[in-house]
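**Q** quick one, structure for this:
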Amino acid sequence: MSRSSARRGRGQTEPLAALVAVATIGLAVGLYGGYLTGVLGETTDRTPESVAIDRVWDDVSENGVFTAIGGNDGAIRNRVRIDSLPEGKTVHVTITTVDDGEKHVIDHARFHADGTVRDPTFVGDPPADTGVATRPVPVELEPGDVRGGTLRVEVWSQ
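**A** Reported below is the predicted structural model:
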């Protein structure tokens, strides 16, 4: 056997052993990733108001639009499910539009931590440390008249 052929044999691995090693490493990385997902998946950087605004929008919108045809008094109060709101917090929900430069409240409601719902007009203002989330939403004021609006959710402890 020549020296050049002897050198080629060094450092080579059996194909079956290489496949087993790669599969073992892949399995280990997958198990570790699954473990981390389970441990870290329960933590979140989302605030109560950012979670609440998504859930409230799901409750009050119909096909991605808030319908306020005919005034629709109490739409928020009647559509928002209590389990959509942060537990133990007071939540104030408002939908507004702007017409000719003036802001108009289309509907609003206040949900207290004890589960009661009140008209925000007759209760005090929220505290200064209130968490606030807003998002633009389409609002249908009359059949075929859809305008830009704002959904505002305020959340605080009481």
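**Q** going forward, measure contacts between C-alpha atoms and count neighbours the same way
**A** Noted.
**Q** quick one: the helices in the chain?
**A** Remark: helices assigned in the chain by DSSP state H are 3-9, 15-40, 48-60, 75-79.
**Q** need the ones you listed in CSV (columns: distance to F111 and mean neighbour count).
**A** Formatted as CSV, those follow (distance: least, Cα to Cα, whole Å; neighbours: other Cα atoms under 10 Å):
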stretch, distance to F111, mean neighbour count
helix 3-9, 77, 9
helix 15-40, 31, 11
helix 48-60, 12, 19
helix 75-79, 8, 17
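**Q** S157 is nearest to which of those helices?
**A** Counting by Cα to Cα, S157 lies closest to helix 48-60 out of the helices of the chain; the figure is 10.7 Å.
**Q** which other residues reach that closest one?
**A** Applying Cα atoms under 8 Å, 6 or more residues apart in numbering, the contact partners of helix 48-60 are 66, 75-76, 79-81, 84-86, 131-134, 151-155.
**Q** to check against the first, give me the structure of this:
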Amino acid sequence: MSFSWTREGRERGQASPLAALVALFAVCTGVSIYVVALGGTAALGDDRTYADPTLHRVSEELADGGVADPSALGTAQSAAPDGRRLNVTLTAGDRRWTAGPTPPNGTPTDAASRTTSVRFGPGSVVPGRLRVAVWR
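**A** Below you'll find the model as predicted:
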């Protein structure tokens, strides 16, 4: 930092031009990073997917030790995201269990599914598929 004298004889601080340019560059870079990060979150808006995290929560509600229990399907509605409707379908073999309203035709839905083991009865476990559909 260089110093200059005023008429009254006191020192007055001045920044070198290089230090001022480096500080300006740092501020501009920080603002640019902030705008890019903010733009990335604003772009999510209403287009984000709800099905994958909802499928995970429903699977945790239904499964005990990794095996889904069809009788617990009614509790799966508590996993619905706020402001959204949820349909849960569990299929195994030729059997099918459903909880929640049916998605209306023409309404955009977000859906996800995964394979899971399904308990048919004591000691009877068969492969099946768990599917969720989420819509507004």
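**Q** sorry, back to before: of the contacts of helix 48-60 of the first structure, select the buried ones using a ChimeraX command.
**A** Only the buried entries of those go into this ChimeraX selection, using 16 or more other Cα atoms under 10 Å:
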select :66,75,76,80,84,85,86,131,132,133,134,151,152,153,154,155
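**Q** one step back: and of the helices of the first structure, who's closest to T90 of the first structure?
**A** helix 48-60 (10.5 Å).
**Q** before we move on, back to that, restricted to strands, list the contacts of helix 48-60 of the first structure.
**A** Using DSSP state E, F66, G131, V132, A133, T134, L151, R152, V153, E154, V155 are the members of those that sit in strands.
**Q** and the last one, what does it touch?
**A** Taking Cα under 8 Å, 6+ apart, we find V155 of the first structure in contact with P48, E49, K89, T90, V91, H92, T130, G131, V132.
**Q** need these in TSV (columns: distance to A23 of the first structure).
**A** Listed next are those as TSV, based on distance: Cα to Cα, whole Å:
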residue	distance to A23 of the first structure
P48	43
E49	45
K89	50
T90	53
V91	52
H92	54
T130	52
G131	49
V132	49
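**Q** stretch 81-93 of the first structure spans what distance, first to last residue?
**A** 12 Å (Cα to Cα, to the nearest Å).
**Q** could you do stretch 115-127 of the second structure as well?
**A** End-to-end distance of stretch 115-127 of the second structure: 7 Å, with Cα to Cα as the criterion.
**Q** in the first structure, which residues correspond to it?
**A** Taken onto the first structure by TM-score structural alignment, stretch 115-127 of the second structure occupies residues 136-148 there.
**Q** from the chain's centre, how far out does that stretch sit?
**A** 23 Å (Cα atoms, centre = their mean, to the nearest Å).
**Q** go on, stretch 98-106 of the first structure?
**A** Centroid separation for stretch 98-106 of the first structure versus its chain: 27 Å, with Cα atoms, centre = their mean.
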